[in-house]
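Student: Sequence first, then the predicted structure:
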Amino acid sequence: MVDKLLGSSPGIVNFGIFFGLAVLLLFVILGFVTMAILAERKVLGFMQGRYGPNYVGGKWGLLQSVADVLKLLVKEDLIPKAADRPLFIIAPVIAFAPSFTVMATIPLTDRLQFADLNIGILYYVAISGLTIIGMLMAGWASNNKYSLLGGMRAAAQMISYEIPLVMSVLGVILLSGSLNLNQIVETQSNHGWFILWQPIAFIVFFIAATAELNRVPFDLAEAENELVAGFHTEYSGFRWAMFMLAEYVYMFAMAALITLIFLGGWLPLPFLEFIPGAVWFSLKFSLVVFILIWFRATFPRIRADQLMEFAWKVLLPIALANIFLTALIKEFLNVF
């Protein structure tokens, strides 16, 4: 019966293949999140003169993140009595689903990619923007003033910094002539990494990406000394874990994007071509993640008004000027 069904409906086979690949991608992401949380706690501990996790899983605390996840899974799932129950339940899903979806278009090597789209960058920007809805929905549905303020801050911040983020990458698109991430990496193989051709765009993109991730010093949406925990104040257990999972998945995606767009992706350094591309991608990717963790240990949180002014009065003009400068370079030098 199964063979007959599969034989007459090849769509079911395709669905099974794609479902299996999606599960594989999910396990890869969960593995990264588990190790990223552990790495962040160990790096922060080292920079602050502490040990960090050193008990569960040996002296390195290798199983501490696993223990934390298990603890969250068995915690009671509380829903405030005055909350908007349907919106409260669905908000974490809306916040997490786009973060998982965008990962399918990010190539990890020249041969390892789940979906090769010609509009890869545009797809990422469009889909990742849906997470804003989940955060704002969580703040509104909680019926808590701190949650609502956190949701409004998150929406304002992510929309504001989305603009310089996109504007900064337009210079790379002008030079490469493509929105396809594989094509952008291929262009760098012929002309050098874009961090050399677009240093201003790289700085703007990195700062805007940090703000998009709601990480220090731009974690105003979750400022514990002002808003308790921001838009997810009323969440607990598995639903709270989904918000944290979305944050770290986006860190994975954004670090991968920076690696692909500005650091040459899997391209090797000169005279080191014998090292596999996957190793190069991992090294560059890990460096970006380390810098994001380093920022958390180093910078203080800025004020909300400074956050918004910095996006509109500093990053946006610089990004626009970089587009103009890039257009001049492409027109008169004809290097690309």
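Tutor: Sure thing, it's come through. Residues are numbered from 1 along each chain as shown.
Student: from here on, contacts and neighbour counts on C-alpha atoms
Tutor: Will do.
Student: Skipping its backbone neighbours, what lies nearest the spatially most central residue of the chain in space?
Tutor: Of all residues in the chain, the one closest to the mean position by Cα atoms, centre = their mean is Tyr250, 2.1 Å from it. Take Tyr250 and drop its neighbours on the chain: the residue closest to it by Cα to Cα, 6 or more residues apart in numbering is Ser99, 5.8 Å away.
Student: can you check Ala155 too?
Tutor: Using Cα to Cα, 6+ apart and skipping residues adjacent in sequence, the residue nearest Ala155 is Ile132, 5.6 Å away.
Student: and if you look at Met103?
Tutor: If you skip the residues right next to it in sequence, Met103 has Ala253 as its closest partner in space, 6.2 Å away by Cα to Cα, 6+ apart.
Student: check contacts around the residue nearest to Tyr250.
Tutor: 127-128, 131, 246, 249-250, 253 (Cα atoms under 8 Å, 6 or more residues apart in numbering).
Student: tell me which element it falls in.
Tutor: Take DSSP states H and E as the rule and Ser99 turns out to sit in helix 85-102.
Student: That helix: what's the following helix or strand?
Tutor: The next secondary structure element downstream of helix 85-102 (using DSSP H and E) turns out to be helix 120-128.
Student: Mind giving me the packing neighbours of the helix or strand harbouring the residue nearest to Met103?
Tutor: Under the assignment given by DSSP H and E, the secondary-structure element containing Ala253 is helix 237-262. Taking 3 or more Cα pairs under 8 Å, 6 or more residues apart in numbering; DSSP states H and E as the contact definition, the neighbouring helices and strands of helix 237-262 are helix 10-47, helix 64-74, helix 85-102, helix 181-191, helix 194-197, helix 199-212, helix 277-298.
Student: Who are the contact partners of Ser142?
Tutor: With contact set as Cα under 8 Å, 6+ apart, Ser142 has these partners: 80, 82-84, 88, 148, 234.
Student: and the comparison structure, right after this:
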Amino acid sequence: MDTLLAANSLAEYLHTNGVPFCGCKLDESTAMIVAAIVHVALVGAWFGLPAGLFIWAERKVSGRIQDRLGPTRTGGKFGWLQSLADGIKLLQKEDLVPKEADGLMFRLAPYIVVVASFVGYIALPFSDGWAAMIIDVGLFLTLGVLSLEVLGVILAGYSSGSKWALFGAIREAAQMVSYEIPMAICALCPIVTAGTLNLNEVALLQSGGVWNWNILHPFNFFAFFVYFTCATASCKRAPFDLAEAESELVAGFLTEYSGFRWSLFFLAEYASMFLVSGLATVLFLGGWDDGLGILAGIKKSSPDGLVNFLANALGLLIFLVKGSLLVCVQIWVRWTLPRLRIDQVMTTCLKYLIPMSCFLFAGTVAYPLVLVKMSGQTSIIGGAVGERLVKPRSVPGTSSVAPATPHVPVAAAADGRSGQ
């Protein structure tokens, strides 16, 4: 058993070895159901953690930037329990539905936004194999369900019966449809480099040291910054928070919401912030790799299941640190840059980011071909960084391409036939 929490491995463990500390073995179908419940609980727990942790972090960071202290009363000197207190307060608030609103759609919209953000975590690997689902189209699944969040925003604005909410929803629709294009194109750049859509394999191909990370690829380096800019816009974060522009639209599509349903939108926003940051970590920053080759060396030197499990747990911690740092950058940007106008936001995307992303994607595709031409190779191959740009790539622990058949000159073959 390589990883106890890996997809399918937990069900196999329960079926083969039984429940820990109990020893009773489960049949295959029951083991799959129990494993699915455990994975949903783990994903759900982490889905809710960013809301409390990053809201507290944003208050502290914004306080420091504005020469304030931030929360200092609730939960000790540093206000650790401020987010919990806010959550309890929101649950106690009255949940109003405007008279002019469409009641069904108004109530449904927050849950669509939350589900879209939640489902995106299913294919995101937190460590080697530690994902609820490991599928070959993990990137498309994550980007696809993340784009469904805009449907909830449009529904919220349309059903509120308020012109301010409707204007905010229309802005969000235009912004999301535009910025998803360069975001997806730049996310495909490391996919082309790795040669697979499986996010777990993309991260494994970057293991062994920082020199293997996709961000060191000359085109992926710039694709990372374009992706991160578009991801910030997709999360409706300043300076791209046009859908909630308080100075223009009261509160945008959130104008008529209050209490618990209002909090669901922000729960989804902070969860999406970590989701896009975690996706950037997997695609560009080596995933759970420590950058020094230590983690890969430990797993390679000791095939023991417990050692491998502890190494994956350390990789989980590294992944969370990388993703959290990217979230902190989004918070920093929000409290540093002023909000852009709607025309500036759309011009930036349509005139600059989309052409840049197309150029970077074309460069990523052509770069290994240029190296092949320069090195005198005769076959078309994919590559990543350093020596792997001119060698076939394979996931660590698996065999590479089959050995090539020796080339026999035509003249020598003819001589052999004539001798017979």
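Tutor: Cool, the structure landed. Not measured: the values here are computed from a predicted model.
Student: rewinding a little: just name the most buried of the helices and strands packed on helix 237-262 of structure 1.
Tutor: Per residue and on average, the most neighbours among these fall to helix 199-212, with a mean of 22 (mean count of other Cα atoms under 10 Å).
Student: Kindly name the residues of structure 2 that line up with that helix.
Tutor: Correspondence between helix 199-212 of structure 1 and structure 2 is established over residues 221-234, with TM-score structural alignment as the criterion.
Student: superposed on structure 1, where does that stretch end up, distance-wise?
Tutor: Comparison of stretch 221-234 of structure 2 with structure 1 after fitting gives an average deviation of 0.6 Å (mean Cα distance after the TM-score superposition for structure 1).
Student: Identify the residue of structure 1 aligned to Ile134 of structure 2.
Tutor: Aligned against structure 1 - with TM-score structural alignment as the criterion - Ile134 of structure 2 pairs with Asp116.
Student: Would you mind confirming that its match makes contact with Met103?
Tutor: No. With contact taken as Cα atoms under 8 Å, Asp116 of structure 1 and Met103 are classed as non-touching, separated by 11.2 Å.
Student: who has more neighbours, these two?
Tutor: Per other Cα atoms under 10 Å, whichever of Asp116 of structure 1 and Met103 has more neighbours is Met103, with 23 against 15.
Student: Which position in structure 2 pairs with the more buried one?
Tutor: For Met103 of structure 1, the aligned position in structure 2 is Tyr121, judged by TM-score structural alignment.
Student: what sits against its match?
Tutor: 43, 47, 142, 275.
Student: Determine the number of other residues adjacent to Arg303 of structure 1.
Tutor: Applying the criterion other Cα under 10 Å, we find 12 residues in the vicinity of Arg303 of structure 1.
Student: and it, what does it touch?
Tutor: Applying Cα under 8 Å, 6+ apart, one finds that Arg303 of structure 1 lies in contact with Leu220.
Student: That one corresponds to which position in structure 2?
Tutor: For Arg303 of structure 1, the aligned position in structure 2 is occupied by Arg341, per TM-score structural alignment.
Student: before we move on, what about Asn143 of structure 1?
Tutor: Aligned partner of Asn143 of structure 1 by TM-score structural alignment: Gly161.
Student: so who does that match touch?
Tutor: By Cα under 8 Å, 6+ apart, the contact list for Gly161 of structure 2 reads 98, 100-102.
Student: at 10 Å instead, please
Tutor: Each residue near Gly161 of structure 2 by Cα atoms under 10 Å, 6 or more residues apart in numbering is listed here: 98-102, 106, 256.
Student: which of the residues you listed line up with contacts in structure 1?
Tutor: For those, the aligned pairs still in contact in structure 1 (both residues aligned by TM-score structural alignment, their matches' Cα atoms under 10 Å) are 98-102, 106, 256.
Student: Of those, which is the nearest to Glu28 of structure 2?
Tutor: Proximity to Glu28 of structure 2 was ranked across those by Cα to Cα; first place goes to Phe106, at 41.9 Å.
Student: That closest one and Val115 of structure 2: what is the separation?
Tutor: Relative to Val115 of structure 2, Phe106 of structure 2 is positioned 16 Å away (criterion: Cα to Cα, to the nearest Å).
Student: Ok, Leu69 of structure 2 next?
Tutor: Relative to Val115 of structure 2, Leu69 of structure 2 is positioned 34 Å away (Cα to Cα).
Student: Equivalent analysis for Tyr158 of structure 2, please.
Tutor: The spacing between Tyr158 of structure 2 and Val115 of structure 2, counted by Cα to Cα, is 19 Å.
Student: Phe47 of structure 2 too?
Tutor: Separation of Phe47 of structure 2 from Val115 of structure 2 (Cα to Cα): 10 Å.
Student: got any residues that touch both of these two?
Tutor: When contacts are counted by Cα under 10 Å, 6+ apart, the set common to Phe47 of structure 2 and Val115 consists of Ala268.
Student: which residue in structure 1 lines up with Gly291 of structure 2?
Tutor: With TM-score structural alignment as the matching criterion, the partner of Gly291 of structure 2 in structure 1 is Leu269.
Student: tell me the contacts of that match?
Tutor: When contacts are counted by Cα under 10 Å, 6+ apart, Leu269 of structure 1 is found next to 275, 280.
Student: Okay, and Val372 of structure 2 sits in which element?
Tutor: helix 354-375.
Student: Give me the buried positions along that helix.
Tutor: Within helix 354-375 of structure 2, the residues that qualify as buried are 354, 356-361, 363-365, 367-369, 371-372, counting by 16 or more other Cα atoms under 10 Å.
Student: which residues does the residue nearest to the centre of structure 1 contact?
Tutor: Under the criterion of Cα under 10 Å, 6+ apart, the neighbours of Tyr250 of structure 1 are 96, 98-100, 102-103, 128, 209, 212-213, 244, 256.
Student: Map it onto structure 2.
Tutor: Under the alignment (TM-score structural alignment), Tyr250 of structure 1 maps onto Ser272.
Student: Near Gly416 of structure 2, how many other residues are there?
Tutor: The local packing count at Gly416 of structure 2 equals 10, with neighbours defined by other Cα under 10 Å.
Student: Ignore what I typed, I meant Gly144 of structure 2.
Tutor: Neighbours around Gly144 of structure 2, by other Cα under 10 Å: 16.
Student: cool, Asp343 of structure 2 as well?
Tutor: The burial metric for Asp343 of structure 2, expressed as a neighbour count using other Cα under 10 Å, is 8.
Student: Now check structure 2 for the residue matching Arg41 of structure 1.
Tutor: Match for Arg41 of structure 1 (TM-score structural alignment): Arg59.
Student: Now its match: closest residue in space, sequence neighbours ignored.
Tutor: Nearest one to Arg59 of structure 2, counting by Cα to Cα, 6+ apart, is Gly70 at 5.6 Å.
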